[in-house]
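> Below: sequence and its predicted model.
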Amino acid sequence: MLNIYTAALEGKLFIVQQVLEKEPEALNSHDEASGRSSGGHDELVSFLIKKGAAVDLKDDSGLTPLTIAASTGKDRVVEILLDHGAQVNSQNESGQTALHYAASKNRLQIAEHLLKHNADVNIPNDIKQLPIHRAAAQGYTALVKLLLKHGSRLNPMDGERNTPLHLACEEGHGDTAALLLEEGADADRVNGDGKTPVDLCSKELKSFLAQHLE
């Protein structure tokens, strides 16, 4: 049987309307909190909000509709939720914000929307990683630049004492590492294993970054 969660995921507005007529309490169920955003159907999201859906209702993992929409790349849904007062810095059970997810998945436009609505670039998750750690680890140079522009710390250390530069070097992301060095990242900072970012570079990456390390 198709419930409101499944219908919302599939963008079936008519079925959602029918379910709500029979079960109005389904409007703010935990399942529906996920369904109304992850499908990315802006008409359905707008309908549910007009019906009184709580824009910040969390699912069982602590994810809000905004966090899910940011993670799945639903730009328009993110805009709608923010325009209706969604809490931009809400954290899930692992401490991740919508900006962490945008940074992890290279959602540049969504990150810009979040930042315009005062997303905090320096909120750590449960392993003490900021959004810039996530973007640097994936080699998303434009996102790293955007986060720095909006006040992200340059040398924050995560739970293993890795800075964004450590992660960029370890994963072989030369352009991202070069940007961080140009911005003044500390190439001599030691992580929990006693390694500097340079120690984590391949021979080829060290050569690529040589001019930035002089």
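Sure, I can see it. Everything numeric in this text was worked out from a predicted model, so none of it was measured.
> CA atoms for contacts and neighbours, from now on please.
Will do.
> Can you list the buried residues in stretch 9-16?
9-11, 13, 15-16 (16 or more other Cα atoms under 10 Å).
> what's the most distant pair in those?
9 and 15 (11.4 Å; Cα to Cα).
> here's the one I want to compare it with:
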Amino acid sequence: MEIKPLLQLGGSGLPSHPMAVGVTVLRTWAPSWPPRSDSHFSGPCHSNAQREGYVGEKRKSVWASRSAGTGTVPLVHLAIIHCVPAVALCCINQLPREVLEIQNDLFQTPLHLAVYLEQPSVIQALIHKGVNPGLQDHNGNTPLHLACEQQHLRCAQQLLQCTAPTEGTAQPHGHHQDLQLQNWQGLACLHISTLKGNIPMMSLLLESGANINVREGTSGKTPLHLAVECHNHRAVQFLLRNGAYVDAQMYNGCTPLHLAVGRKDAAIAAILSHSGADTLLRNMENETAQDLADGNDDLLALLPFDDLKISGKPVVCSE
């Protein structure tokens, strides 16, 4: 896997061997901390707050590596990138939560990197430490968005299991995993997993409380609309079985059936029709799905005549 895009380190002066990264930084900075005496605070002007501030800054500096042109890079980022979980777990154990939420130049936290590089044990440790799983990178992606994009099911399970509240308690670490949160493309996690056609990931998200009818931010498509656009029969059937609203409308009024007919996908149009799709709904251009069939006999056979009804119900063609 290409590591450079993940973190622009420049000339850090660190050794290339993964374990040597941790050893070098620890040997270089760790001996200077903690201070052997209280001489730093011997004067009367040093309050408890000043002491705590000094301690906090020293702890940060001990666990950070300075790289040319990019400022201070916490060691935990390096340990994750170089796939040295032992060093990463040591950092997580020693560092305060605020340091573990530091974002790099791409606004990635250690949690983003651990998901990208598929390190479930590191993810678990970070979540248990109380880091915020909802921080977004430069694309607006949370770690869970990345897990869906990379199709890392184990990572998603760690993110969701560790942040799920237990019975009779509040959120375990003070952070709520917002499953409807959108990235800068307007996509929630369920949209991404639907576009990937990843049924196990979709199932996990729904079990964790994701809204099956969540609309993406650009045109108002639900996951069902996206599954239809991808011609993914399995995803369409899965969503319908789990309660997706078959007549959900985009901002332009189009239903999933409009999209299926417009793409001349008779198989998916049949699935939607048999699931009770309203074939007479009109979009903002005043078109029904029948109007979009445009003389296609296979599609027209699935759609009712809008001028013939029995007991108020449209008559559907059948062979």
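Sure thing, it's come through. The structure displayed is predicted, hence computed values, not measured ones.
> For the two chains, what TM-score is obtained?
In this superposition the chains share a TM-score of 0.82, using TM-score structural alignment, normalised by the length of the first structure; 210 aligned residues with a Cα RMSD of 2.7 Å.
> All the helices of the stretch 1-150 of the second structure, residue numbers only.
18-29, 48-62, 75-81, 85-94, 97-100, 110-116, 120-129, 143-150 (DSSP state H, counting those that start in this stretch).
> okay, the last one sits on what stretch of the first structure?
Applying TM-score structural alignment, one finds that helix 143-150 of the second structure aligns to the residue range 98-105 of the first structure.
> Measure how buried residue 182 of the first structure is and give me the count.
By other Cα atoms under 10 Å, 11 other residues sit near residue 182 of the first structure.
> what's the counterpart of it in the second structure?
Checking TM-score structural alignment: residue 182 of the first structure goes with residue 241.
> And residue 18 of the first structure, by the same measure?
For residue 18 of the first structure, the residue aligned by TM-score structural alignment is residue 24.
> and what of residue 135 of the first structure?
Match for residue 135 of the first structure (TM-score structural alignment): residue 193.
> burial measure for its match, as a count.
Count around residue 193 of the second structure with other Cα under 10 Å applied: 25.
> what's the spacing between the residue lying closest to it once chain neighbours are set aside and residue 102 of the second structure?
In this structure, residue 193 of the second structure finds its nearest non-sequential neighbour in residue 148, 5.4 Å apart by Cα to Cα, 6 or more residues apart in numbering. Separation of residue 148 of the second structure from residue 102 of the second structure (Cα to Cα, to the nearest Å) stands at 22 Å.
> now do residue 29 of the second structure
With Cα to Cα as the criterion, residue 29 of the second structure and residue 102 of the second structure are 19 Å apart.
> In this structure the match of residue 135 of the first structure contacts residue 149, no?
Yes. Under the criterion of Cα atoms under 8 Å, residue 193 of the second structure makes contact with residue 149 at 6.9 Å.
> Need the counterpart of residue 27 of the first structure in the second structure.
Per TM-score structural alignment, residue 27 of the first structure is aligned with residue 63.
> who are the neighbours in contact with that match?
25-26, 29-30, 74-76, 91, 95 (Cα atoms under 8 Å, 6 or more residues apart in numbering).
> By neighbours, which of those wins?
In the contacts of residue 63 of the second structure, the most neighbours by other Cα under 10 Å go to residue 76, 28 neighbours.
> which residue packs closest to that one, ignoring adjacent ones?
residue 88 (5.1 Å).
> For the one you found, give me its contacts.
The neighbourhood of residue 88 of the second structure, defined by Cα under 8 Å, 6+ apart, consists of 75-77, 79-80, 122.
> Relative to residue 156 of the second structure, which of the residues you listed is nearest.
Using Cα to Cα, those come closest to residue 156 of the second structure at residue 122, 12.7 Å.
> Residue 21 of the second structure versus that closest one, what's the distance?
In terms of Cα to Cα, residue 122 of the second structure sits 17 Å off from residue 21 of the second structure.
> ok, now residue 304 of the second structure?
Distance of residue 304 of the second structure to residue 21 of the second structure, computed by Cα to Cα: 68 Å.
> Ok, residue 11 of the second structure next?
Plainly put, residue 11 of the second structure is 13 Å away from residue 21 of the second structure if you go by Cα to Cα.
> try residue 185 of the second structure
Distance from residue 185 of the second structure to residue 21 of the second structure, by Cα to Cα: 36 Å.
> Can you list which of the contacts of residue 88 of the second structure carry over to the first structure?
Conservation of those in the first structure, assessed by both residues aligned by TM-score structural alignment, their matches' Cα atoms under 8 Å: retained contacts are 79-80, 122.
> so who does the residue nearest to the spatial centre of the second structure touch?
What sits nearest the mean C-alpha location of the second structure, by Cα atoms, centre = their mean, is residue 145, with 1.4 Å. Contacts for residue 145 of the second structure were tallied using Cα under 8 Å, 6+ apart; they are 183, 188-189, 192.
> coming back round to it: out of the helices of the stretch 1-150 of the second structure, which is the most enclosed?
Mean neighbours per residue, mean count of other Cα atoms under 10 Å, is largest over those for helix 110-116, with a mean of 27.
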